[in-house]
Every structure is written in structure tokens, then in C-alpha cells.
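J.: coords please:
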Amino acid sequence: MIVTVVRSGGFAGLVARGEIDTNTAEDGGRLEEAVRRLDPAQLGTGRPQPDRYIYRLQVRPEAEADPTEITVAEQDLNPDLAWLVERVLG
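T.: Now for the predicted structure:
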């Protein structure tokens, strides 16, 4: 599984990008479990707030597969998702 995170917005408007292949990551099982627990219906509106980040996640089960995309506003991060995005962004 390949997980990509793009963080944008914030006070300075900087963009950060990270990608991780769970097949080669030391904690790949934990990463995959965090992805499986994602429930877009529970992630809030995704609407940005001033000076806060927006996270765009792409999850590809395999390198050639079409990705699933989720957009989450910073204020809507739960502890699992916060860990996941920080882990991928490194």
C-alpha cells in the first residue's frame, strides 16, 4: 500500500509532501491499520479555517492501482489520523 500526504495552508502557506510504501516501512502493519480505520464520514467537513492546515491523503493498494483520496482539515484530525499524517510526512 502506498500512502501519500500533502499538507498545505497554515500561517505561512507552506506545502509539505510525503509518501510511504507500507510494504517496506518498518511499521507498515500499523500504518495499514491506521488507513483501514479511516472513515471519511467521521472526518468532519474538510473546510479550511484561517491559518490552519489542510491534509490531502491518497491511498493506493498497489503501485498501479487508482488511489482513494481523502481531504481533512487540521481541526478534524483524530489521534490516529494525526499520527498517520505525521508519520508519512516524516
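J.: switch to C-alpha atoms for all contacts and neighbour counts from now on
T.: OK.
J.: which parts of this protein are strands?
T.: 2-9, 16-21, 53-60, 68-73 (DSSP state E).
J.: need the ones you listed in CSV with mean neighbour count, can you?
T.: Formatted as CSV, the strands of the chain follow (neighbours: other C-alpha atoms under 10 Å):
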stretch, mean neighbour count
strand 2-9, 20
strand 16-21, 17
strand 53-60, 21
strand 68-73, 17
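J.: among these, which comes closest to residue 28?
T.: strand 16-21 (7.7 Å; C-alpha to C-alpha).
J.: to compare against the first, here's another:
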Amino acid sequence: VPWARTPESSFLLTPNELRNLLMEAGFNIAAWSDPTQAARAWFVALEEEIRKEGLPPLGFHVLLGPDFQVMARNQRRNLEEGRIVLAQVVAQK
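T.: All right, here's what the predicted structure looks like:
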């Protein structure tokens, strides 16, 4: 996960692994979408906004601390390089 500070706290799954885990746990997949392209664009815009205006008073950096900008850059790079994808899922039990 983008906020993981060590490999031991990062639990990334492929979309198929996530789907299988949800189904094995008894969930029905009601909706599944891939917002990866939108996330790529959002991170580009975020980086540009921070470069121009600095960090806003309230945002992810408040929760994630001083490592936020490095984490955001890594997330953007991973999205751009296709190393990660996003899944937006509605699952019902």
C-alpha cells in the first residue's frame, strides 16, 4: 500500500487475487472498475499543484506525515510504470 513504510506492512494483491479472496469470503461482486487512469491524472495534477502552491493546510500529508511527498511520487511512478493498478469494488455479503 502507498503508505507502507516497510515491506512487512504492504499487502498488495493483483486484481484477480482480490476478486478471488472476496468471492472465497462469500462476497458477491456487485461492481468492479479500474480507476487507474484517473488516479494517474490526479497524481500529476497534485504534484503540479504542490509545486506551484505548496502543501494545502489539510490533506493526506497531515495523516501520513513528512514522508507524504516521497510516497506520492512513488505512487505516481508506480501507476505510470504499470507496476500497480487500482480497483474500485462494491461487494455485498
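J.: TM-score them against each other, please.
T.: The TM-score (TM-score structural alignment, normalised by the length of the first structure) is 0.34; 55 aligned residues with a C-alpha RMSD of 4.3 Å.
J.: just to revisit the earlier point, could you dump the strands of the first structure to CSV with distance to residue 36 of the first structure?
T.: Conversion of these to CSV gives the following (distance: least, C-alpha to C-alpha, whole Å):
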stretch, distance to residue 36 of the first structure
strand 2-9, 12
strand 16-21, 15
strand 53-60, 10
strand 68-73, 12
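J.: kindly list the longest helix within the second structure.
T.: helix 36-53 (DSSP state H).
J.: again, but for the first structure
T.: helix 79-89.
J.: what's the angle between it and strand 53-60?
T.: Using axes from the mean of the first three to the mean of the last three C-alpha atoms, to 10 degrees, the inter-axis angle of helix 79-89 of the first structure relative to strand 53-60 is 80 degrees.
J.: can you name every helix or strand that helix 79-89 of the first structure contacts?
T.: strand 2-9, strand 16-21, helix 28-36 (3 or more C-alpha pairs under 8 Å, 6 or more residues apart in numbering; DSSP states H and E).
J.: nearest to residue 58 of the first structure among these would be which one?
T.: Per C-alpha to C-alpha, nearest to residue 58 of the first structure of these: strand 2-9, 5.0 Å.
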